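[1] Sequence and predicted structure below; questions after.
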Amino acid sequence: MIKIAWHPIYAHPLPEGHRFPMLKYELIPEQLLHEGTIEQENLFSPLPVSEENILLTHDKGYWEQLKNLTLPLKEQRRIGFPLNAQLIERELRITQGTIDGTRFAQQNGIAFNAAGGTHHAGSNWGEGFCLLNDQAISANYLLNNRLAYRILIIDLDVHQGNGTAEIFKNEDRVFTFSMHGDKNFPFRKEISNLDVPLDDNLQDEEYLNLLEINLKKAFEKSQPDFIFYLSGVDVLATDKLGKLGLTKQGCKERDRMVLQTCKTKNIPVQVSMGGGYSTEIKDIVDAHCNTYRLAFDLFN
């Protein structure tokens, strides 16, 4: 059975000005349940991640400042909102949801986190609404427990996975692949194992051609036994922050290419949602739900 990490705290409202993007975390599971793509038993509620697992990836000093809500205001501004205890708990549960998802993926081929994709968090910083890097922590969990030996992280959010690239810059067992807007945030990029910078307003056909070429290259170079996929839908032309020109059908085909490759090669994949900031919430929810619909068609 395909399992999906979800907890009510995922939809915890952010400070004024940031609440709209949080609606999707409530609406995505509601839509999937309503249309019959999933049943209640597909959902599981993660506990908070342990400090031991956090410290496999993040510096202790940074984690202590998060935990104690003592992160300097300058660093909080870099994250994008002031810290509070509920936001920290939210991040802890999201991260454990991704760790749990790795084990479910190894059993069932694929697993989801209805949030996550916090790829701007580096080893000792938070940025761009990201506090802890859920997929990086989970990759280190797998390596530390000898549950995987060669990991590929496929990041197709419109923003470069700069935190993920920094965390694994000296780790040969993790291959980081990021296709992202060249002129988009973060404006100071890190170096992934494979970076594919994209021009503004890129359309479906050219995007998918680039993905086909570079997805093949990433698999050949990494030879993975586990995959993380960050499936942000901020690549849509309707996205307020994305600057690309993909249609929902193009975004769906992107997901199909990634998930079909994982299925064909029989490599387990954990999927985190990443960004999505279209003007209409229905466009965000539908594009994210397409990722689940595809997975349930392919893996069930």
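    Great, that's in hand.
[2] Every contact and neighbour count from this point should use C-alpha atoms.
    OK.
[3] can you give me the helices in this structure?
    Secondary structure of the chain (DSSP state H): helices at 23-35, 51-54, 60-67, 73-79, 85-108, 134-144, 162-167, 204-222, 248-265, 281-299.
[4] can you list the ones you listed in JSON lines and add distance to Val271 and mean neighbour count?
    Output for the helices of the chain, formatted as JSON lines (distance: least, C-alpha to C-alpha, whole Å; neighbours: other C-alpha atoms under 10 Å):
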{"stretch": "helix 23-35", "distance to Val271": "14", "mean neighbour count": "17"}
{"stretch": "helix 51-54", "distance to Val271": "19", "mean neighbour count": "16"}
{"stretch": "helix 60-67", "distance to Val271": "25", "mean neighbour count": "16"}
{"stretch": "helix 73-79", "distance to Val271": "23", "mean neighbour count": "15"}
{"stretch": "helix 85-108", "distance to Val271": "8", "mean neighbour count": "22"}
{"stretch": "helix 134-144", "distance to Val271": "9", "mean neighbour count": "24"}
{"stretch": "helix 162-167", "distance to Val271": "15", "mean neighbour count": "25"}
{"stretch": "helix 204-222", "distance to Val271": "16", "mean neighbour count": "15"}
{"stretch": "helix 248-265", "distance to Val271": "10", "mean neighbour count": "17"}
{"stretch": "helix 281-299", "distance to Val271": "9", "mean neighbour count": "19"}
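[5] out of the ones you listed, which comes closest to Asn193?
    helix 162-167 (7.7 Å; C-alpha to C-alpha).
[6] For the closest one, what is the distance to the chain centroid?
    Here the centre of helix 162-167 is set off from its chain's centre by 13 Å, with C-alpha atoms, centre = their mean, to the nearest Å.
[7] which residues touch that helix?
    Applying C-alpha atoms under 8 Å, 6 or more residues apart in numbering, the set of residues contacting helix 162-167 from outside is 57, 119-123, 133, 136, 176, 186, 189-193.
[8] Quick check, central residue of this protein?
    Gly117 (2.1 Å; C-alpha atoms, centre = their mean).
[9] Comparison target below:
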Amino acid sequence: MIKIAWHPTYVHPLPEGHRFPMLKYELIPEQLLYEGTIGHHNLFNADLLSENVVLLTHQKAYWEQLRDLTLSAKDQRRIGFPLDAQLVERELRIAKGTIDGACFALEHGIAFNVAGGTHHAGSNWGEGFCLLNDQAISANYLLNNNLANHILIIDLDVHQGNGTAEIFRHEPRVFTFSMHGDKNFPFRKEISDLDVPLDDGLRDEAYLSILNTNLKKAFESARPDFVFYLSGVDVLSTDKLGKLALSKAACKERDRMVLQTCKDKNLPLQVSMGGGYSVHIKDIVDAHCNTFRLAFDLFT
């Protein structure tokens, strides 16, 4: 059974000016339920992540500033949200949902978090609407509990997974692969194990060819027994921030390439949604729903 983490806090504690792009976290499960792709039995609510698990990934001083709401005004501006207790709770639930999803994936092959993909959070900073790095936290949880030995993190959001790269820069058991816009945020990049910078305006055929080459390279180098996938849809031509020019069909094919490879290699896979900022929310939701639809076609 495919399990999907979702919780009302993914949407409702967000500041008013940020709610439009985040409505997708509510609309994705609604659409999947409406069309019959999933049932309510596929959804689960995550509890709060415990502090000791946060500290496997994030530095103690940074976490305590988040927990105690004492982060400086400058550091809050870097995150993009004014800090409050509900936002911290939201991030704790997102990260716990990704851990729970990873455990479900070990049993059933694949699992999702409707939110997640908070890849700009580093070991001691938050950035780009990310406070805690859900997939990094989950990867460290698997390693710490001997549930995985070699992990591959595939980040195909249009923005580099700079926080993830920084967290695992000295961890040989985690291979970080980020394929992202070269001239896009973050403007100070970290060094992943495999970085593939892309030119603005890149279209379907070229993108998929580059991905095909580098996906093979990532799997050959990492030789993983567990995979995390960040499936941001800000690669779409309709995205306000992405600067690439992919069609919805190419975005779906991108997802198929990742999911099919994991399926063929019998590798458990956890998927977090990442970014998406198209003008019309229908484009965001439909592109994300395609990832779920593919998973149900391939894994059930």
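    Ah, there it is. Bear in mind the structure is a predicted one, so any value in this text is a computation, not a measurement.
[10] just checking, the residue nearest to the centre of the first structure touches Leu131?
    No. Assessed by C-alpha atoms under 8 Å, Gly117 of the first structure is found out of contact with Leu131, at 10.8 Å.
[11] hmm, back to that, not counting its neighbours along the chain, what's nearest the residue nearest to the centre of the first structure?
    Gly274 (4.3 Å; C-alpha to C-alpha, 6 or more residues apart in numbering).
[12] Asp47 of the second structure: neighbouring residues, count only.
    15 (other C-alpha atoms under 10 Å).
[13] oh, I was asking about Leu48 of the second structure
    16.
[14] Now do the same contact list for it.
    Glu89, Leu92, Arg93, Lys96.
[15] Could you rerun that using 10 Å?
    For Leu48 of the second structure, the residues meeting the contact criterion (C-alpha atoms under 10 Å, 6 or more residues apart in numbering) are Val88, Glu89, Arg90, Glu91, Leu92, Arg93, Ile94, Ala95, Lys96, Gly97.
[16] for Asn133 of the second structure, same thing?
    Listed by C-alpha under 10 Å, 6+ apart, the contact partners of Asn133 of the second structure are 54, 57-58, 91-92, 94-95, 116-123, 125-126, 161, 163-164, 167.
[17] counterpart of it in the first structure?
    Using TM-score structural alignment as the criterion, Asn133 of the second structure maps onto Asn133 of the first structure.
[18] where's the closest residue to Arg256 of the first structure other than its chain neighbours relative to Asp255 of the first structure, distance?
    In this structure, Arg256 of the first structure finds its nearest non-sequential neighbour in Leu294, 6.7 Å apart by C-alpha to C-alpha, 6+ apart. Distance, Leu294 of the first structure to Asp255 of the first structure, by C-alpha to C-alpha, to the nearest Å: 8 Å.
[19] sorry, back to before: which of the contacts of Leu48 of the second structure still touch in the first structure?
    Retained in the first structure: Val88, Glu89, Arg90, Glu91, Leu92, Arg93, Ile94, Ala95, Lys96, Gly97, out of the contacts of Leu48 of the second structure (criterion both residues aligned by TM-score structural alignment, their matches' C-alpha atoms under 10 Å).
[20] Could you dump these into CSV and include distance to Ser72 of the second structure?
    Formatted as CSV, those follow (distance: C-alpha to C-alpha, whole Å):
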residue, distance to Ser72 of the second structure
Val88, 15
Glu89, 19
Arg90, 20
Glu91, 18
Leu92, 20
Arg93, 23
Ile94, 23
Ala95, 23
Lys96, 26
Gly97, 28
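[21] Longest strand in the first structure, please.
    strand 174-181 (DSSP state E).
[22] In terms of secondary structure, what does it contact?
    helix 134-144, strand 151-155, helix 162-167, strand 194-198, helix 204-222, strand 226-230 (3 or more C-alpha pairs under 10 Å, 6 or more residues apart in numbering; DSSP states H and E).
[23] Recalculate using a threshold of 6 Å.
    Packing partners of strand 174-181 of the first structure (3 or more C-alpha pairs under 6 Å, 6 or more residues apart in numbering; DSSP states H and E): strand 151-155, strand 194-198.
[24] residues in contact with Asp134 of the first structure?
    Thr95 (C-alpha atoms under 6 Å, 6 or more residues apart in numbering).
[25] can you tell me how far it sits from Arg90 of the first structure?
    Distance, Asp134 of the first structure to Arg90 of the first structure, using C-alpha to C-alpha: 12 Å.
[26] picking that back up, could you say which of the helices and strands packed on strand 174-181 of the first structure is packed most deeply?
    Among these, ranked by average contacts under mean count of other C-alpha atoms under 10 Å, first place goes to strand 151-155 (a mean of 25).
[27] That strand versus helix 248-265: what angle between them?
    Relative orientation of strand 151-155 of the first structure versus helix 248-265 (axes from the mean of the first three to the mean of the last three C-alpha atoms, to 10 degrees): 170 degrees.
[28] same for strand 151-155 of the first structure, what does it pack against?
    strand 174-181, strand 226-230.
[29] And the longest one, how far out from the chain middle?
    Going by C-alpha atoms, centre = their mean, the spacing between the C-alpha centre of strand 174-181 of the first structure and its chain's C-alpha centre is 12 Å.
[30] mean shift between it and the second structure?
    On superposition with the second structure, the mean distance recorded for strand 174-181 of the first structure (mean C-alpha distance after the TM-score superposition for the first structure) is 0.1 Å.
[31] what does that strand rub up against?
    Contact with strand 174-181 of the first structure is made by 151-156, 158-160, 192-198, 222, as judged by C-alpha under 6 Å, 6+ apart.
[32] by how many degrees do that strand and helix 134-144 diverge?
    Using the same axes, to 10 degrees: strand 174-181 of the first structure against helix 134-144 is 160 degrees.
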